[in-house]
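K.L.:
Sequence first, then the predicted structure, then my questions.
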Amino acid sequence: MDVAVALIMLLFASFVALGLVAAVRTARAVRRGVERTSIEARRVVEDTGLKARRYTQPGPAGKLAELRLALRTSVTSTETALEARAADDTGLSEAVALFRRLRGHATELDAELKLLEREPDRARIAARLGDLEERTRRITHSADSLRWAAQDRARRFADDDLAALGRDIDLEAGALRHWAPASLPEPGPGASASAERPPKAL
């Protein structure tokens, strides 16, 4: 009796522990989803503001908005392209590692551009624009190169797979068209003699 009670208590404790683990994992997943949605929402709002300032604020202020928008668009697009393929293509691991380093430089530059948006001295902004524009160009060029290479790689794999599939289908289609039954074997000499000999009388 004591053994049965102990076993029931052990099972109950196991179920409680599993329930707690599942609850914690669910809460973490929900929190990550909320954080991701919040980040994306803030990014959309900020990008919309940058687009508006690019056209409504002439001079250095508009140029800063243009640089930030180009930087964010290129980095975000590359991140999306690499994340979409990295799970299925282990060959992109080195590209992902390089992009993370590049994203660090992009984040630093974006923060610097954002800080300059509050700079009241327009002459100082204008003096910095040449260097900031060059850094933006180098980062966006590197990000675009990684994104385009990943896209070309995915397209090449898709073309190779499609070509192999086409060859397999052609072979199968050819096999399916051989519907004529195999010819029956010709009778031997013994069979001919048996056919010509009249049956014996009973």
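P.N.:
Received it, and whenever you're ready, just let me know what you need.
K.L.:
all contacts plus neighbour counts: C-alpha atoms, from now on.
P.N.:
Will do.
K.L.:
for the one helix or strand Ala61 maps to, packing partners?
P.N.:
Following DSSP states H and E, the helix or strand that holds Ala61 is helix 60-86. The contact analysis (3 or more C-alpha pairs under 8 Å, 6 or more residues apart in numbering; DSSP states H and E) places helix 60-86 against helix 2-56, helix 93-116, helix 122-176.
K.L.:
Dump these to a markdown table, plus distance to Arg68.
P.N.:
As requested, the helices and strands packed on helix 60-86 are arranged in a markdown table below (distance: least, C-alpha to C-alpha, whole Å):
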| stretch | distance to Arg68 |
| --- | --- |
| helix 2-56 | 8 |
| helix 93-116 | 6 |
| helix 122-176 | 8 |
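K.L.:
Reformat those helices as a markdown table; add distance to Leu71 and mean neighbour count.
P.N.:
A markdown table is the format used below for those (distance: least, C-alpha to C-alpha, whole Å; neighbours: other C-alpha atoms under 10 Å):
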| stretch | distance to Leu71 | mean neighbour count |
| --- | --- | --- |
| helix 2-56 | 11 | 12 |
| helix 93-116 | 7 | 15 |
| helix 122-176 | 6 | 14 |
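K.L.:
Out of those, which gets nearest to Ala193?
P.N.:
With C-alpha to C-alpha, the closest approach to Ala193 among the helices and strands packed on helix 60-86 belongs to helix 122-176: 39.4 Å.
K.L.:
got the contact list for Lys114?
P.N.:
Leu64, Arg68 (C-alpha atoms under 8 Å, 6 or more residues apart in numbering).
K.L.:
Return the distance of it relative to Ala22.
P.N.:
41 Å (C-alpha to C-alpha, to the nearest Å).
K.L.:
just Phe99 next, same as before
P.N.:
Separation of Phe99 from Ala22 (C-alpha to C-alpha) stands at 34 Å.
K.L.:
Structure two is appended below for comparative analysis:
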Amino acid sequence: MEVGALVIIFALVVLFAFLGLGAWVTAKAVGAAKRGVDRTLTQARRTVEDTTLKAKSFGQVGVTAALAQLRLDLRTSMRATQAALYQGVQADASLKESIALFERLSRHGHELDDELKRLEQEPDRKRTAERLPGLRERTAKITESADSLRWAARDRARQFADEDLAALSAQIEVESGALRDWSRESVDDLAAAAAEWDAGAGRPAPGAAAPGAAREAGRGRPASAGAREAAGRPALDASGPKTAHPWQKNAPRPEAAS
């Protein structure tokens, strides 16, 4: 009876664990879907606002067109800088300080954009026109600062890329030189060595190295096995006892013949 109760309790624990895990997975999926929808809506809203601002800046004149152009310039500069910094920090961690500065600059940008947006609905166009010079100056300061951060990040990335490319090119040149040096075996030198060998009755003088061995030693490469043997052993005597090669059968022993 106690065993059955333990089994039931264990089954309930497993069931509740699966239910909890399922609820957690569902909540994560819903949260991810909500964030995706929010991003889509935000992007769509930005696209609509940008299209509206472009239409106002080109299709209207006066204060309305000026305000729309200021907002368009501000938003374009800030978005380009944001994209450049957040993409660049993935490869260069030092851009985190630049991102912190950009976040502070973004607060000023948002305040200015909100003010320009309110002034678009302001009925007193005369007073709004009087404030345009100051608004242009504030917009210019913010966009110039954003542009400076963006171009500095791009210059830094290009400098790193140029340095890496220069180092890679130098390594490739060294490797290419080594490959060309090893592939520069002169056929004429080998032919001259063979002719010299034939003219010397096929063997060098006692104590003298073979021409190929001397030439290989001069290049800093080890001599071949044949050249080392020709250089270090005397000429064979045809009248001497013949040496059996490993593939020949052993000669019969004298006692076996008797």
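P.N.:
On my side now, so go ahead. Bear in mind that the values here come from a model prediction, so they are computed numbers and not experimental data.
K.L.:
against the second structure, where does the helix holding Ala61 of the first structure fall?
P.N.:
Aligned by TM-score structural alignment, helix 60-86 of the first structure corresponds to residues 63-89 of the second structure.
K.L.:
May I see the buried residues of the matching stretch?
P.N.:
63-72, 74-75, 77-78, 81-82, 84-85, 88-89 (16 or more other C-alpha atoms under 10 Å).
K.L.:
Centre of the chain to that stretch, how far?
P.N.:
Using C-alpha atoms, centre = their mean, to the nearest Å, we find the averaged C-alpha position of stretch 63-89 of the second structure to lie 29 Å away from the chain's own average C-alpha position.
K.L.:
what's the answer for stretch 164-182 of the first structure, then?
P.N.:
Here stretch 164-182 of the first structure shows a centroid-to-chain-centroid distance of 35 Å under the convention C-alpha atoms, centre = their mean.
K.L.:
any idea how far Gly20 of the second structure is from Thr26 of the second structure?
P.N.:
Look at Gly20 of the second structure and Thr26 of the second structure: by C-alpha to C-alpha, they are 10 Å apart.
K.L.:
Oh, that last question was meant for Ser98 of the second structure, not what I typed.
P.N.:
When Ser98 of the second structure is compared with Thr26 of the second structure (using C-alpha to C-alpha), they lie 37 Å apart.
K.L.:
and if you look at Asp164 of the second structure?
P.N.:
According to C-alpha to C-alpha, Asp164 of the second structure stands 46 Å off from Thr26 of the second structure.
K.L.:
Likewise for Lys96 of the second structure?
P.N.:
The spacing between Lys96 of the second structure and Thr26 of the second structure, counted by C-alpha to C-alpha, is 34 Å.
K.L.:
center of the first structure, which residue is that?
P.N.:
Against the mean C-alpha coordinate of the first structure, by C-alpha atoms, centre = their mean, the closest residue is Ala84 at 0.7 Å.
K.L.:
quick one: that residue from Thr136 of the first structure, how far?
P.N.:
To Thr136 of the first structure, Ala84 of the first structure is 25 Å away according to C-alpha to C-alpha.
K.L.:
Check Pro120 of the first structure too.
P.N.:
For Pro120 of the first structure, the distance to Thr136 of the first structure under the criterion C-alpha to C-alpha works out to 22 Å.
K.L.:
try Pro60 of the first structure
P.N.:
From Pro60 of the first structure across to Thr136 of the first structure, the span is 15 Å (C-alpha to C-alpha).
K.L.:
cool, and Glu186 of the first structure?
P.N.:
Distance from Glu186 of the first structure to Thr136 of the first structure, by C-alpha to C-alpha: 84 Å.
K.L.:
got it, and Ile169 of the first structure?
P.N.:
Counting by C-alpha to C-alpha, the gap from Ile169 of the first structure to Thr136 of the first structure is 49 Å.
K.L.:
cool, and Arg118 of the first structure?
P.N.:
19 Å.
K.L.:
What is the equivalent residue in the second structure for Arg122 of the first structure?
P.N.:
The criterion is TM-score structural alignment: under it, Arg122 of the first structure has Arg125 as its aligned partner in the second structure.
K.L.:
For its match, which residues are in contact?
P.N.:
With the criterion set at C-alpha under 8 Å, 6+ apart, Arg125 of the second structure makes contact with Val63.
K.L.:
Which position in the first structure pairs with Arg107 of the second structure?
P.N.:
Under TM-score structural alignment, Arg107 of the second structure pairs with Gly104 in the first structure.
K.L.:
Name the SS class of Pro198 of the first structure, please.
P.N.:
coil (DSSP: H, G, I helix; E, B strand; the rest coil).
K.L.:
Residue in the first structure paired with Glu175 of the second structure?
P.N.:
For Glu175 of the second structure, the residue aligned by TM-score structural alignment is Glu172.
K.L.:
To clarify, my last question referred to Ala217 of the second structure.
P.N.:
Under the alignment (TM-score structural alignment), Ala217 of the second structure maps onto nothing in the first structure.
K.L.:
doesn't Ala223 make contact with Ala217 of the second structure?
P.N.:
Yes - Ala217 of the second structure is within contact range of Ala223, at 6.3 Å (criterion: C-alpha atoms under 8 Å).
K.L.:
Compare these two and say which is more crowded by neighbours.
P.N.:
Set side by side, Ala217 of the second structure and Ala223 give different neighbour counts by other C-alpha atoms under 10 Å, the larger being at Ala223 (18 against 13).
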